[in-house]
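**Student:** Quick one: sequence plus predicted model below, questions after.
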Amino acid sequence: MGGRVSALQLESTHLQQSTNAAAHKTSSFMSKNLIVRRGQPFTIDLTFNRPVQASDNLKLSITTGSINIDLPIQIPSPSDAVPWSASCTLKSNTLTVSINTPVNAVIGCYAMTLSFASGWTGASSSLGNVYVLFNPWAKGDAVYMENEAEKNEYVMNENGVIFFGSSPTPKARPWDFAQFEEDILNIILKILDCSTDYKRDPKKDVSQRLDPVHVGRVLSAMINVQNDNGVLVGNWSGDYAGGERPTKWNGSSDILRRWMKNGPVQFGQCWVFAGVLCTALRCLGIPARVITNFASAHDTDENLIVDRYFDEEGKESSETSDSIWNFHVWVEAWFARNDIGSAYDGWQVLDSTPQEASEGLYRLGPCSVKAIKEGDLDLNYDAPFVFAEVNGDVTDWLMNADNSTKKISSNTRTVGKLTSTKAINSDARVDVTKDYKYDEGSAKEREIFNKARGKLAGTGFGARRSTVAFSAENTAPAPKPDFKGSFKYNSDIEVGRDVTFSLNLKNTIASDMSLQVNFTASAIVYTGTVVKDILSNSQSVKLGPNEENSIPYTIPFAEYDKAITADNMIKVVAVCIDEKGGKLLVDNVITLKNPPIMMKILDQAQLNKKLSVEITLTNPTPDEARDCVLTVEGSGLVKEQITIQVPQMKKNQKYVKKVEILPYRSGPRYLVVDFSSDKITDVKGSLPINVTSK
């Protein structure tokens, strides 16, 4: 007679992290956890004290939140794999279990437990956790993206640039997304669990995490601090006491770790919100890219028209809260829109900058880019606001001394210029304006604008809409004066130099003309908000028949030094009035350049081997620079930000510093440095470094 079969005992578990990570393209994560992408199987090895038998009744339970999946492990396994199924092969005492996840599995951290019964006894053992992410490589996943180069850029790339400045002079700043750095995935999942949606109904919220529409909308609310214990506190005042200047940040990891440790982080502005949101999306497997829209409208009353009011001295009034930002930055995420129809699949706008509430929370999107281009503003989510950002019309009004107003210009082409993102495999700028609107000046563009305005006029839509916007007075063209004007300036003016420019005026009629020119220059933040006036003056100008004349202006460094913010922006406005009462407003924003930072590596970059980097910078101002600080960081190169106190620097003095770093991850990396002093702040430099494994 055969002996009694001994009770089954689990002796060891091997989650095959390396093998699974290679198959699931998660090897870049700096984690010892098992991280997989949904819609494809992963395998684990279970070693027992004896060969497993069918009578042992093995069952694998996989649990996240209130969701529990029980998978019987059958021996022999059925040939047909179904969503959330487990199959196995047995070799001696080791059972290799292949677990199949569906393409619409809820993403998140799952606990795995094995239970079995042998005879009259039963037992269960924890097998550890598995992190399940979205899978842009799996057909059928809502985030599936066909092009391999696009997936490598929008999911796998940790380094990028974010464009800023103004449309005449777009600039780029480096950004380290760092989505695969240690602990970042856990922090992103913690952010989801801190959301208002989760607190209201945890079961419902977790069950909806299968849909990138829901996950993207939750993250867009959570990256700002409004309504919840979100990540970043916004500040556009120019005064950043008590926190970091928004221009100081070079990447997302430091911000996310500070939030995890101490709660909301001070301070952020649009590109910081966008950089962190892009990190969160890429980390979870949702393809994402950062978008910069120059001359971006903030239309508070949802009428697609930006009304700006100026007094006769050229100072902008607070009569309206509409505005035009020099640039605004948001994120596009790639996924299907099962909620509004497949015609709107593809890139979706998500924005964490807290501007206007959406369904009670400060968030924006996801909003289909295709819906914006076609003027379909009655679709989820927040389409009227995005449409106005890229294609609103602008009306400028002059406020007279008696508080009466007179329309001085209407412009259909001012808003939405050089809408830009980073190129694939390059830091070059790619213009995606045509994704958002038809060519300015074309009949199709006006057709779509009128269609969009008609959608807003529908009953009950656009709660913040102002009916004044559709009146004949507001939409009628403004009278044109008999002269033209424009500012001319050098786009390469550096901080520390005097700012020189001119106002060019042209008489368009064949008779003499006298003009009164009222000029103001102000330091602004990039949203256009005036922080401090720099200078103002008035003068009379005479123009002969059809004559063109140029008025020169100079703003010495000493006059703007204490006024200018870290945005390096000076707004110049001229209100020109002729003797007949013809009025023209001319405005522009001059963005000053920071001096370059030169960087070079002195050795070959190898994994876990010290590397010397030489950093060279110059004080470009006519004054001594004090309180000089240099910071160095970069995922894969510097685990903790390096801070270096730099001695006081005299006028035009050059400073050279050698810094030692220890690369801890191989592959293409970016070293990012930031230099600040009492004279110039947040001068950036970046250096691509390819780290070899040996």
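**Tutor:** Done, it's in. Residues are numbered from 1 along each chain as shown.
**Student:** contacts, neighbours, all on C-alpha from now
**Tutor:** OK.
**Student:** any idea how far whatever helix or strand residue 334 lives in is from the chain center?
**Tutor:** If you go by DSSP states H and E, residue 334 is part of strand 323-335. The chain centre lies 7 Å from the centre of strand 323-335; the measure is C-alpha atoms, centre = their mean, to the nearest Å.
**Student:** Give me the buried stretch members for stretch 394-406, please.
**Tutor:** Along stretch 394-406, these residues count as buried under the neighbour rule (16 or more other C-alpha atoms under 10 Å): 394, 395, 396, 397, 398, 399.
**Student:** The second one against residue 310, yeah?
**Tutor:** Looking back up the chat, that one is residue 395. No. Taking contacts as C-alpha atoms under 8 Å, residue 395 lies outside contact range of residue 310: 11.1 Å.
**Student:** Comparison target below:
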Amino acid sequence: MSEPTSGGSSSRRPLASYVGRRITPSNNSNAEENEVLDFEYFGLSPRGPPNLEAFLEIWSVDIHPNPDDVNKRQHHTALYDCSNLIVRRGQSFQITITVSRAFDVEKDKLWIEFLIVYELILIFCFKVNSDIVYWNRQKDGSLIKGDVKTDEIGKLILTKEIESDNRKDITDQYKYEEGSQEERMALDTAIQHGVKKEQAVTDVTMDVSLDMHVPENVLLGTNFIVDVELQNNSNEKRSMTVFLSGNVVFYTGVPKIEIKKETIKVTVEPNQVHRAQVRIKSKDYVDHLVEQSILHFFSSGHVDETGQTLVVQKAVPLLIPRMNMRAEGPAMFGHEVTIVIEFTNPLRKPLEHLVLRIDGLDSRKPKLKLFSILPENATLTTRELFVPRKRGQRKVIASLDCSALRQVVGELELNVT
């Protein structure tokens, strides 16, 4: 630090003017400072607005997710009640990026990154144009391509109609019509950006076809027939061995238990068709059903002369009988209404420990009723009283559940006046 001067008129050394802070503490006495101070340099920051010509800033990114925007109109997804963007695989969509200045294609670079995370802003539709390819495993462990099914995925896509309980076919909103020019272009685009063209699935030439016919409406607890059809399209005899397997499956398609196993050996004359029938009895599957009551049949065949492999599979959702519901008399606001619920046991055995749930009776929780047993072919009839507290349309729903029979439901539309 400095020493005090002897004369009052002595000259003072000018203090340095620097930007920063002192390295040492300032003098806390009355003595004058006549030496150059040491400062820690901070550096100078530019003042005023930045030069917009030197920077390229992303101001906004618009993926046009609204129903009236171009993406949902071109992809036919505007009717879905979803605020996010819904696009179809293999079809282009538009993105608008707003920047701070004119974009120079030669100098400026722009990176666009799509992240697939849990809360994805882009929702890609399911794969509805895929092929089913069956592979044969050889004794040495190698795989040889067998039968190929090109038209079994994406046949029918359904949803619930607006303000109705009916179903609506929306297949054309997920995919183009099979064989159309738009469908071919979408497939070529998917192959170009995904699977290499030389690895694309192609049809396998076969002179023998295998098909399986199952009744469309099979009521749970009844017997039915599975027809296996073998058609020889060649001018020579064909000897074939066909294996049929029937399983009870979960809703995911995972087998639970095999209920039927059949082997068919036959020789088909040239350009002829052979049909074999396999009978499925209710006692084979009724004790093994799970929630969705689905049976799955898988049939594979082998041609002795050519070594061709034939494969076909069918899923059979069994029809579950519904409960009958009706109201005795008109439904009036503030007046007691009687609802009658009836259900007939379709199985050839009694149902035990039944639980009936009724919802829509102006109560917070569904009402439960317990029944110990329902004999074979017997009808369960119960009545429920409630007082409507609101006018207008309403729905009462009932469900019946037991270990041998699942998802038995019934519903009743009421117009409360």
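**Tutor:** Yep, that arrived. What you see is a predicted model, and the numbers here were worked out from it, not measured in a lab.
**Student:** follow-up on the earlier one: which helices and strands does the next helix or strand after the strand holding residue 334 of the first structure pack with?
**Tutor:** Next in sequence after strand 323-335 of the first structure, counting helices and strands by DSSP H and E, comes strand 346-351. Packing partners of strand 346-351 of the first structure (3 or more C-alpha pairs under 8 Å, 6 or more residues apart in numbering; DSSP states H and E): helix 212-222, strand 323-335, strand 364-368, helix 369-373.
**Student:** Any chance of the ones you listed in a markdown table with distance to residue 306 of the first structure and mean neighbour count as columns?
**Tutor:** Formatted as a markdown table, these follow (distance: least, C-alpha to C-alpha, whole Å; neighbours: other C-alpha atoms under 10 Å):
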| stretch | distance to residue 306 of the first structure | mean neighbour count |
| --- | --- | --- |
| helix 212-222 | 25 | 25 |
| strand 323-335 | 7 | 25 |
| strand 364-368 | 19 | 29 |
| helix 369-373 | 18 | 22 |
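**Student:** thinking again about what came up before, quick check: the farthest pair among the buried residues of stretch 394-406 of the first structure?
**Tutor:** Distances among these were taken as C-alpha to C-alpha; the most separated pair is 394 and 399, at 16.2 Å.
**Student:** wait, what's in contact with the counterpart of residue 547 of the first structure in the second structure?
**Tutor:** Residue pairing (TM-score structural alignment): residue 547 of the first structure is matched to residue 272 of the second structure. Contacts for residue 272 of the second structure (C-alpha atoms under 8 Å, 6 or more residues apart in numbering) come out as 231, 232, 233.
**Student:** any chance of those residues in JSON lines, plus neighbour count and distance to residue 320 of the second structure?
**Tutor:** Shown next, in JSON lines, are the contacts of residue 272 of the second structure (neighbours: other C-alpha atoms under 10 Å; distance: C-alpha to C-alpha, whole Å):
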{"residue": "231", "neighbour count": "19", "distance to residue 320 of the second structure": "34"}
{"residue": "232", "neighbour count": "22", "distance to residue 320 of the second structure": "38"}
{"residue": "233", "neighbour count": "18", "distance to residue 320 of the second structure": "40"}
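**Student:** Tell me the buried residues in stretch 326-340 of the second structure?
**Tutor:** In stretch 326-340 of the second structure, the ones that count as buried by 16+ other C-alpha under 10 Å are 327, 331, 332, 333, 337, 338, 339.
**Student:** Does the second one touch residue 415 like I think?
**Tutor:** Yes. The pair formed by residue 331 of the second structure and residue 415 meets the contact definition of C-alpha under 8 Å, at 6.5 Å.
**Student:** could you pull out the strands for the stretch 401-550 of the first structure?
**Tutor:** Using DSSP state E, counting those that start in this stretch, the strands of the stretch 401-550 of the first structure run over 405-411, 417-422, 429-431, 483-489, 499-507, 513-524, 530-543, 548-555.
**Student:** Run through who's touching the second one.
**Tutor:** Judged by C-alpha under 8 Å, 6+ apart, the contacts made with strand 417-422 of the first structure from elsewhere in the structure are 160-163, 167, 289-296, 390, 428-433.
**Student:** at 7 Å what do you get?
**Tutor:** By C-alpha atoms under 7 Å, 6 or more residues apart in numbering, the residues outside strand 417-422 of the first structure that reach it are 161, 167, 290-295, 428-433.
**Student:** Alignment lookup: residue 169 of the second structure to the first structure.
**Tutor:** Matched by TM-score structural alignment, residue 169 of the second structure corresponds to residue 431 in the first structure.
**Student:** Also residue 286 of the second structure?
**Tutor:** Alignment note (TM-score structural alignment): residue 286 of the second structure maps to residue 561 of the first structure.
**Student:** The nearest residue to its match once chain neighbours are set aside and residue 565 of the first structure, how far apart?
**Tutor:** Ranked by C-alpha to C-alpha, 6 or more residues apart in numbering and with sequence neighbours excluded, the top spatial neighbour of residue 561 of the first structure is residue 679, at 7.2 Å. As for residue 679 of the first structure, its distance to residue 565 of the first structure is 11 Å (criterion: C-alpha to C-alpha, to the nearest Å).
**Student:** Show me where the stretch 501-650 of the first structure has its helices.
**Tutor:** 557-560 (DSSP state H, counting those that start in this stretch).
**Student:** Repeat that for the stretch 51-200 of the second structure.
**Tutor:** Here the stretch 51-200 of the second structure has its helices, by DSSP H, counting those that start in this stretch, at 70-74, 171-174, 181-193.
**Student:** Give the full set of residues in contact with the spatially most central residue of the second structure.
**Tutor:** Nearest to the geometric centre of the second structure sits residue 126, at 6.4 Å (C-alpha atoms, centre = their mean). Counting by C-alpha under 7 Å, 6+ apart, residue 126 of the second structure makes contact with nothing.
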